[in-house]
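Trainee: need a structure here:
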Amino acid sequence: MYNGLINVYKEAGYTSNDVVARLRGILKMRKIGHTGTLDPDAVGVLVVCVGNGTKLVEMLTDHDKEYIAVCRLGVTTDTQDMSGNILSESDVDVTSERLREVVKRFVGEYDQIPPMYSAIKVGGKKLYELARAGKEVERKPRRVSIPSITILDDSRLSSDHIFTMEIKCSKGTYIRTLCNDIGEALGCGAAMEHLTRTCVGSFHLDTAVTLDEIEKRRDEGRLDEIIYPTESIFRDLDLCIIKDSHRRLLENGNGFKVENILKETPDDEMDHIDDSELYEDGVRVRVYSEDKTFFGIYKYDKRLESFKVEKFFYQP
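Mentor: Take a look at the predicted model:
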């Protein structure tokens, strides 16, 4: 049984669910989930949670993401990328200056209409199921946030009508739709040609590992090198080490009082408690037993003068 997070490099041709299915075979366990769908043709970072790390799926799905997208002007498709059926083709007369001017309009917040080929449900049906049946339904726009868009390469803009951009965005942003909307604003249409997800929260492309590499490390007994501890996602929080005399109550999901905290940590490598900040109402801490077992995230309730469980990760 493994617990934690794996930064998987999703290769083209795999769905996100395909990645989970193969990992279940590699790790011989069922409790695995991914933190944000990538289209089959897209590549890059797919953070996968295993064991007690699956309790982080929703939290990690909310993290901001970064992408590098290749966009082709002068064409629109039913999927908003080049894997779909072409709906229209247009002449392109777009300068580098014009492209940058239009792209700037999408920096910040804007209302984005999700594509028909997406997993969003309308009336209990996934949109892509309706699209495959030849149906199109009205979709409500969703407010997304895009802190920055950077044009990385427009050297093929005049010849092949292609440019490459880097996008930093909030959850729920469809890059295919962003490409489509940029093309619409330019008056010539556009579709996404290629997509790489380079970052999800603190997980980056340069540390992502392929499924084949994960399988190889399993055979070599080196999986611990690529499975990040569940608590690593909370490393910005202060920690508390609880006295062994209170451990049984922790194991049963109970909170703890200030007097249950071990004042001196037994390992110099573990941070010491900052008492001046620890007992403020609402402060969150990560909690360990004396043998360094991670129990979860607890929040201080000043009125009750105790810490209560916010997210419990302990597994006997």
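
Trainee: From here on, just use CA atoms for contacts and neighbour counts.
Mentor: Will do.

Trainee: where exactly do the strands run in the stretch 151-300 of the chain?
Mentor: 162-169, 190-200, 203-204, 227-228, 238-242, 256-257, 284-289, 294-301 (DSSP state E, counting those that start in this stretch).

Trainee: Could you list every helix and strand in contact with the first one?
Mentor: In this structure, strand 162-169 makes packing contacts with strand 65-73, strand 142-146, strand 148-153, judged by 3 or more C-alpha pairs under 8 Å, 6 or more residues apart in numbering; DSSP states H and E.

Trainee: one more time with 10 Å
Mentor: Under the contact definition 3 or more C-alpha pairs under 10 Å, 6 or more residues apart in numbering; DSSP states H and E, strand 162-169 sits against strand 65-73, helix 96-104, strand 142-146, strand 148-153, helix 175-186, strand 190-200.

Trainee: now for the longest one, which elements pack on it?
Mentor: In this case it means helix 175-186. Short answer (3+ C-alpha pairs under 10 Å, 6+ apart): helix 175-186 packs on strand 65-73, strand 75-77, helix 96-104, strand 108-112, strand 162-169, strand 190-200.

Trainee: one more to put side by side:
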Amino acid sequence: MARKRKGRDISGWLIIDKPAGMTSTAVVNKVRWALEAKKAGHAGTLDPEATGLLAVALGEATKTVPYVTDAMKAYVFTVRLGQATNTDDSEGEVIAESDKRPADDEIKAALGRFVGDIMQVPPKFSAVKIDGQRAYKLARDGEDVEIAARPLWVEELVMVDRPDPDHVVLEMTCGKGGYVRSIARDLGEVLGCYGHVTELRRIWAGPFDVEDAIGLETVEELARTPELDAYLRPLEDGLGELPELKCTAEGAARLRHGNPGMVLASDVEYGEEAWASFQGRAVAVGTYKGGELHPTRVFKP
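Mentor: Predicted coordinates:
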């Protein structure tokens, strides 16, 4: 008989402003402890030294994680020009240097190469799997890691500051799977001066914005109190990228049992993914077909 997981049946999102020097998993564990939650996860890993928005899902909200993970995201990051590292960030060893420092106009012109549909090779020190093993583990073991390029949609990449000749601050909006470290590395190669990331901050992801986030010090201060619960956002917030369909009480009952349920007429097209709500609460996510939603994920009431 399976052991019953301890904790509260609590569902929703807690939006965290992650500090540097902490893994995303450690942040999730801290939040789960503070809220005494049975289940928790996050929507998109941040490197340990990165800061900014980390959306932590609790309970039934974990079923909506893919829709936030797949959504557009935005980052502000600083590139150190003149140096390449083996990790493409400041945590690694410097492996190449250059005295060249491009002018602002050169940098702005080069950024256009990284906008739109591009092919990107992830960093060797990344969580990409190669023959079942993480690339970073192979790289740490001294193996020569070859990672295939993969497609990435970059909506926008702009220069926002040039604090000194050695550094440039950029802001990027991109789709799922983008590596900021790869952008810094490849930009340095295009400019002929090398480059790596020194600071990285995620400022928004899908429906969530870092301006609405709380710090871990608040989580620790209010741990296991109703005051921390008040910061929870509804699981429905994680479905903001999908169209909503309202359903009747009968339709909601059928959906909750995993059966197709009738939904009210809308402009959602046949075969489109959507979510159904009853009295403002999410019932299920599924595929819309001829007046019904065919559920793929069902939420406990």
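
Trainee: re earlier: the strands of the stretch 151-300 of structure 1 into CSV, with extra columns for mean neighbour count and distance to Ile146 of structure 1?
Mentor: Formatted as CSV, these follow (neighbours: other C-alpha atoms under 10 Å; distance: least, C-alpha to C-alpha, whole Å):
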stretch, mean neighbour count, distance to Ile146 of structure 1
strand 162-169, 21, 4
strand 190-200, 24, 14
strand 203-204, 19, 18
strand 227-228, 18, 28
strand 238-242, 24, 31
strand 256-257, 17, 41
strand 284-289, 22, 29
strand 294-301, 21, 30
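
Trainee: Can you add distance to Gly221 of structure 1 and give those back as a markdown table?
Mentor: As requested, the strands of the stretch 151-300 of structure 1 are arranged in a markdown table below (distance: least, C-alpha to C-alpha, whole Å):
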| stretch | distance to Gly221 of structure 1 |
| --- | --- |
| strand 162-169 | 36 |
| strand 190-200 | 27 |
| strand 203-204 | 23 |
| strand 227-228 | 12 |
| strand 238-242 | 30 |
| strand 256-257 | 38 |
| strand 284-289 | 27 |
| strand 294-301 | 23 |
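
Trainee: on that earlier part again, can you redo the helices and strands packed on helix 175-186 of structure 1 as TSV with distance to Asn17 of structure 1?
Mentor: What follows is these, written out as TSV (distance: least, C-alpha to C-alpha, whole Å):
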stretch	distance to Asn17 of structure 1
strand 65-73	19
strand 75-77	25
helix 96-104	32
strand 108-112	25
strand 162-169	23
strand 190-200	16
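
Trainee: just so I know, which of the ones you listed lies nearest Arg30 of structure 1?
Mentor: strand 190-200 (23.4 Å; C-alpha to C-alpha).

Trainee: closest to Asp18 of structure 1 out of the helices and strands packed on helix 175-186 of structure 1?
Mentor: strand 190-200 (17.1 Å).

Trainee: Over in structure 2, find the residue span that closest one aligns onto.
Mentor: Strand 190-200 of structure 1 corresponds to residues 195-205 in structure 2, going by TM-score structural alignment.

Trainee: quick one: that stretch to chain centroid distance?
Mentor: Centroid separation for stretch 195-205 of structure 2 versus its chain: 13 Å, with C-alpha atoms, centre = their mean, to the nearest Å.

Trainee: By how much does it deviate from structure 1 on average?
Mentor: After superposition onto structure 1, stretch 195-205 of structure 2 sits on average 0.6 Å from its aligned residues (mean C-alpha distance after the TM-score superposition for structure 1).

Trainee: Name the residues of stretch 308-316 of structure 1 that are buried.
Mentor: Lys308, Val309, Phe312, Phe313 (16 or more other C-alpha atoms under 10 Å).

Trainee: And the contacts of that stretch?
Mentor: Outside stretch 308-316 of structure 1, the residues that touch it by C-alpha atoms under 10 Å, 6 or more residues apart in numbering are 3, 51-56, 230-231, 250-257, 284-288, 293-301.

Trainee: with the buried residues of stretch 308-316 of structure 1 in mind, which one is nearest to Val45 of structure 1?
Mentor: Nearest to Val45 of structure 1 among those, with distances taken as C-alpha to C-alpha, is Phe313, at 24.3 Å.

Trainee: Per the alignment, name the residue of structure 2 opposite the closest one.
Mentor: Checking TM-score structural alignment: Phe313 of structure 1 goes with Phe299.

Trainee: so how far is Leu53 of structure 2 from its match?
Mentor: 25 Å (C-alpha to C-alpha, to the nearest Å).

Trainee: go on, Glu236 of structure 2?
Mentor: 18 Å.

Trainee: count of residues packed around the residue lying closest to Lys100 of structure 2 once chain neighbours are set aside?
Mentor: Among residues not flanking Lys100 of structure 2 along the chain, Cys193 sits closest, at 5.4 Å (C-alpha to C-alpha, 6 or more residues apart in numbering). Per other C-alpha atoms under 10 Å, the neighbour tally for Cys193 of structure 2 reads 21.

Trainee: these two touch, right, Cys193 of structure 2 and Glu106?
Mentor: No: Cys193 of structure 2 is beyond contact range of Glu106, at 11.6 Å (criterion: C-alpha atoms under 10 Å).

Trainee: so what corresponds to Asn259 of structure 2 in structure 1?
Mentor: Checking TM-score structural alignment: Asn259 of structure 2 goes with Asn254.

Trainee: so that match touches Phe307, yeah?
Mentor: Yes: counting by C-alpha under 10 Å, Phe307 is a contact partner of Asn254 of structure 1 at 9.1 Å.

Trainee: the more surrounded of these two?
Mentor: Phe307 (23 against 14).

Trainee: Name the SS class of the more buried one, please.
Mentor: Here Phe307 of structure 1 is recorded as strand under DSSP: H, G, I helix; E, B strand; the rest coil.

Trainee: just Arg30 of structure 1 next, same as before
Mentor: coil.

Trainee: And for it, nearest residue in space, chain neighbours not counted?
Mentor: Arg24 (5.6 Å).
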